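> Curious how this folds, go ahead:
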Amino acid sequence: MGMSDTMTSNCSFEEVDQMMRYLELIIYMPIFLIGLLLNVAALLVFCLFLRKWTESTIYMTSLALMDLLLLFPLPFKMHATNHLWPTHLQSFCSVLESLYFIGIYGSIYTIMCIAVDRWVAICHPFKAKQLRSPRAALGSCVGVWALVLAAISPTIYGFRQGSRTEFHCFHAFSQKGWSPQLIICLQVFGFLLPALVVIYCSLQTIWALRQSGQRSARSRACVKIIYSSLSAFLLPFTPSHLGILLQFLVHQGVIQDCGTKTRISLFIQIAMCLSNITCCLDALCYYFIAHEVRSTKRSFRMSMSQRRATNSTSEV
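Okay, the predicted model is just below:
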């Protein structure tokens, strides 16, 4: 999101921008390297080793691809923090910004789909037989990709049109990027609505598991998946969207105090940087999903072995 203008109404943000030139590198470098390693490893595990396309593995594969899409622009983002880009790179910058936000909001909606899928499977087991299937999961993932591509790409592309000067990519969007209609849609449909769905489904699922009184290994693994998904959603995205709301109030003239505007500028930039940690937090989900699939395979083999043993005994 556009972070700060160097000067706004005689209020200087040079100290904040100078600080962020170093902080962004410190935050982004480990996120990029760890996130790249974990997400590539996750794709290898899901696609090559597990080879069992359940609803969970389909959602997590899509989430790993979203995370990689979010990671791809980070080196360019780090470069743009310390270097002005020539005017002719505006279109390329818009593509990178689009990929970045597609990765963010695609991850948000994919995590929401995972939460809904879990809720249906555990809280409505009879309906789940009709509603849940690998094909339905694949359709949901394709729908998420289509939604974020259609909503974000045309929007982001228009933010830099008409500028004839050198610019910092990923910074200082035009006033069009802070229009009330856009920010309201972003906050409501980009974060608040998915957040309410994720929280509701997660709490309902945890409550159902506890009410059932199950203490099996699979039940405990399911609870861990729910908590990890909830953490991967709320920890990165809540501060960043709060920062977007505060910066919107600055652009609308609601907040005019220079010191407050400076602190908000610093907060939104740090929050947006840390929001990328979702690429690493999602690895918690990958681990538990992989563990669950392995457990399912193991249980299936054990049941088959017991069935064969029973059949052999009955034949004797």
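
> contacts and neighbour counts: CA atoms only from here.
Will do.

> The protein: helices as residue ranges?
Taking DSSP state H to define them, one finds helices in the chain at 14-44, 55-71, 74-82, 90-123, 125-131, 134-157, 180-187, 193-212, 217-251, 258-275, 278-315.

> and the longest one, how far from the chain's centre?
Computed by C-alpha atoms, centre = their mean, to the nearest Å, the chain-centroid distance of helix 278-315 equals 28 Å.

> picking up where we left off before, looking at the helices of the chain, spot the one closest to residue 164.
Residue 164 lies closest, by C-alpha to C-alpha, to one member of the helices of the chain: helix 90-123, at 9.6 Å.

> Summarise which helices and strands that closest one is packed against.
Judged by 3 or more C-alpha pairs under 8 Å, 6 or more residues apart in numbering; DSSP states H and E, helix 90-123 is in contact with helix 55-71, helix 125-131, helix 134-157, helix 193-212, helix 217-251.

> Would you convert the ones you listed into JSON lines that also reports mean neighbour count and distance to residue 108?
What follows is the helices and strands packed on helix 90-123, written out as JSON lines (neighbours: other C-alpha atoms under 10 Å; distance: least, C-alpha to C-alpha, whole Å):
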{"stretch": "helix 55-71", "mean neighbour count": "23", "distance to residue 108": "9"}
{"stretch": "helix 125-131", "mean neighbour count": "12", "distance to residue 108": "22"}
{"stretch": "helix 134-157", "mean neighbour count": "16", "distance to residue 108": "10"}
{"stretch": "helix 193-212", "mean neighbour count": "17", "distance to residue 108": "7"}
{"stretch": "helix 217-251", "mean neighbour count": "19", "distance to residue 108": "7"}
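
> One more, so I can put them side by side:
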Amino acid sequence: MSFNDNEVYRCVPYNIAFHNVLPVLLSSLCSIRSNSYSVKMSGDQSNTGEDYCIPEDNSLVFTLVPPYILVISVLGIIFNVFVLMVFCLHKKACTVAEIYLSNLAGADLALVCCLPFWAEYTRKGFDWPFSESLCKVTSAVIYMNAFCSIYFLVMVSIDRYVALVHPLSHERIRRLLYAKLGCLFVWGLGLVFALPIFIYRKLVFNPQLNLTHCSLNLTFPEQYLAYEVTTITFSFIVPVIIILFCTVKIIQALRKRLMEALNIQKMDQKATTLILAVLLAFLICWVPFHVTKILDVLQNTGILKCHITLIVIQQISTYFAFFNSVLNPILYVLVGKTFQKRAKELFMLWNKNQTASFSRVSTRLTSFKL
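Predicted structure coming up:
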């Protein structure tokens, strides 16, 4: 993609969901488009044109967004590391649902670890200060882990669906080996879908603004449209349909058992409550982002007109979506009774080991003095 003097391209700091799905949202804050679908300056623009759609004063974005992203990153790293420690270091083996939730925590952890690079990118006015390799890797990792997160939720939804709706066959289907193989498949699928990000994301210099953008370099509008439609379909529409179907069936099964006065195993009930809370949090945090992304595709293809309201909503929905990576560990602690028990047992074991270690050191020091 090149720039010339006959066409004036402008940074679009509020319009965030063009060339990439979630990950690269921040890079697309300052997206640079190909000639066929770029926003250009012209003398006969109406109020739906660029001057109406793009706020001139972006200082608020550069001031507030980087600290917010850094806070999300720090909290996300601390909370998700804690979750992984509880799941991985506890002496008791994880259940099928816990295997999926631990992988979800791993995906959230990888995502928030890459966000500080984009916080710095935003702080510098969308001038990428790092290498092209970091531009590619961080973008691909964020995309991959955002993609994997929703499919781990799909897996855990299916697990609860089988356990409650088809309890007679769940022992045969819900095996730890199958859960681990399912997680490997999801990670592999995420890697495949992240390859275009790694291949096409490049550093592009904008001479008009004297800025270097980390941008997804799709030359033709057909590429852009195909990429966005594929992304929206497989990272939002398909998984959300599966999640909603399983959730409705799970709730119906729980109501039926309660109405028939059937006993529900406490473990199943606790796990289901936690998973429903995590699913609800995901839908609340991510659905607004994906809906505005669909509207953005319609806008870029000319079906909808550009409007400042959509741009502002896109901005808010993006940063709200990031918060999901912090919210999940909080839900584990507040809602997950089994997780609370695991955490207490792990803390007690750690405290016991520390006490024993201190006691041994004290004994040695006493012996040395004697």
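
> What's the TM-score once they're superposed?
Here the TM-score for the pair of chains, by TM-score structural alignment, normalised by the length of the first structure, is 0.81; 290 aligned residues with a C-alpha RMSD of 2.8 Å.

> Select, out of the helices of the first structure, the one closest to residue 7 of the first structure.
helix 14-44 (8.0 Å).

> other SSEs contacting that closest one?
Helix 14-44 of the first structure is packed against helix 55-71, helix 74-82, helix 258-275, helix 278-315, with contacts defined by 3+ C-alpha pairs under 8 Å, 6+ apart.

> Would you reformat these as a markdown table and include distance to residue 146 of the first structure?
As requested, these are exported to a markdown table (distance: least, C-alpha to C-alpha, whole Å):
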| stretch | distance to residue 146 of the first structure |
| --- | --- |
| helix 55-71 | 12 |
| helix 74-82 | 23 |
| helix 258-275 | 23 |
| helix 278-315 | 21 |
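
> ranking these by burial, who's on top?
helix 55-71 (a mean of 23; mean count of other C-alpha atoms under 10 Å).

> Tell me which residues are up against it.
The contact list for helix 55-71 of the first structure, computed with C-alpha atoms under 8 Å, 6 or more residues apart in numbering, reads 32, 35-36, 39-40, 42-43, 46, 99-104, 106-107, 110-111, 113-114, 132-134, 136-138, 141, 276, 278-279, 282, 285-286, 289-290.

> Same question for stretch 128-141 of the second structure.
23-24, 110-111, 114, 117, 120-121, 194-195, 197-199, 201-203, 211-214.

> do stretch 66-80 of the second structure as well
Outside stretch 66-80 of the second structure, the residues that reach it (C-alpha under 8 Å, 6+ apart) are 105-106, 108-109, 112-113, 115-116, 118-120, 122-123, 319, 322-323, 325-326, 329-330.

> Identify each buried residue in that stretch, please.
Neighbour-count burial for stretch 66-80 of the second structure flags 66, 69-70, 72-73, 75-77, 79-80 (criterion: 16 or more other C-alpha atoms under 10 Å).

> Now tell me what touches stretch 319-338 of the second structure from outside.
So stretch 319-338 of the second structure is contacted by 69, 72, 75-76, 79-80, 83, 105, 108-109, 112, 267, 270-271, 273-274, 277-278, 281-282, 285-286, 289, 339-340 (C-alpha under 8 Å, 6+ apart).

> Looking at the buried residues of stretch 66-80 of the second structure, which is nearest residue 351 of the second structure?
Taking the buried residues of stretch 66-80 of the second structure together and measuring to residue 351 of the second structure by C-alpha to C-alpha, the closest member is residue 79, at 19.9 Å.

> Just give me the match in the first structure for the closest one.
For residue 79 of the second structure, the aligned position in the first structure is occupied by residue 38, per TM-score structural alignment.

> I'd like the distance from that match to residue 11 of the first structure, if you could.
Look at residue 38 of the first structure and residue 11 of the first structure: by C-alpha to C-alpha, to the nearest Å, they are 42 Å apart.

> How about residue 220 of the first structure?
Residue 220 of the first structure is 53 Å from residue 11 of the first structure, by C-alpha to C-alpha.

> what do we get in the first structure for residue 189 of the second structure?
Per TM-score structural alignment, residue 189 of the second structure is aligned with residue 147.

> ditto for residue 168 of the second structure
In the first structure, residue 168 of the second structure lands on residue 126 (TM-score structural alignment).

> sorry, back to before: can you list the helices of the first structure in a markdown table and add distance to residue 7 of the first structure?
Output for those, formatted as a markdown table (distance: least, C-alpha to C-alpha, whole Å):
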| stretch | distance to residue 7 of the first structure |
| --- | --- |
| helix 14-44 | 8 |
| helix 55-71 | 29 |
| helix 74-82 | 17 |
| helix 90-123 | 22 |
| helix 125-131 | 54 |
| helix 134-157 | 23 |
| helix 180-187 | 22 |
| helix 193-212 | 34 |
| helix 217-251 | 13 |
| helix 258-275 | 11 |
| helix 278-315 | 32 |
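
> residue contacts, the residue nearest the centre of the first structure?
Central residue of the first structure (C-alpha atoms, centre = their mean): residue 107, 3.0 Å from the mean position. For residue 107 of the first structure, the contacting residues are 63, 66-67, by C-alpha under 8 Å, 6+ apart.

> Matching residue 148 of the second structure against the first structure, which residue comes up?
Match for residue 148 of the second structure (TM-score structural alignment): residue 106.

> ok, that match touching residue 142?
No. Contact status for residue 106 of the first structure versus residue 142: not in contact, 10.5 Å apart, counting by C-alpha atoms under 8 Å.

> ok, back up a step: please report how far the match of residue 189 of the second structure lies from residue 97 of the first structure.
Distance from residue 147 of the first structure to residue 97 of the first structure, counting by C-alpha to C-alpha: 17 Å.

> picking that back up, any idea how far the match of residue 168 of the second structure lies from residue 307 of the first structure?
Separation of residue 126 of the first structure from residue 307 of the first structure (C-alpha to C-alpha): 25 Å.

> Skipping adjacent residues, who's closest to residue 104 of the first structure in space?
residue 70 (6.4 Å; C-alpha to C-alpha, 6 or more residues apart in numbering).

> Trace the one you found over to the second structure, please.
Using TM-score structural alignment, residue 70 of the first structure pairs with residue 111 in the second structure.

> State the distance from that match to residue 326 of the second structure.
Taking C-alpha to C-alpha, one finds residue 111 of the second structure at 11 Å from residue 326 of the second structure.

> Aligned to residue 226 of the second structure, what sits in the first structure?
With TM-score structural alignment as the criterion, residue 226 of the second structure matches residue 181.

> hmm, I was thinking of residue 93 of the second structure
Per TM-score structural alignment, residue 93 of the second structure is aligned with residue 52.
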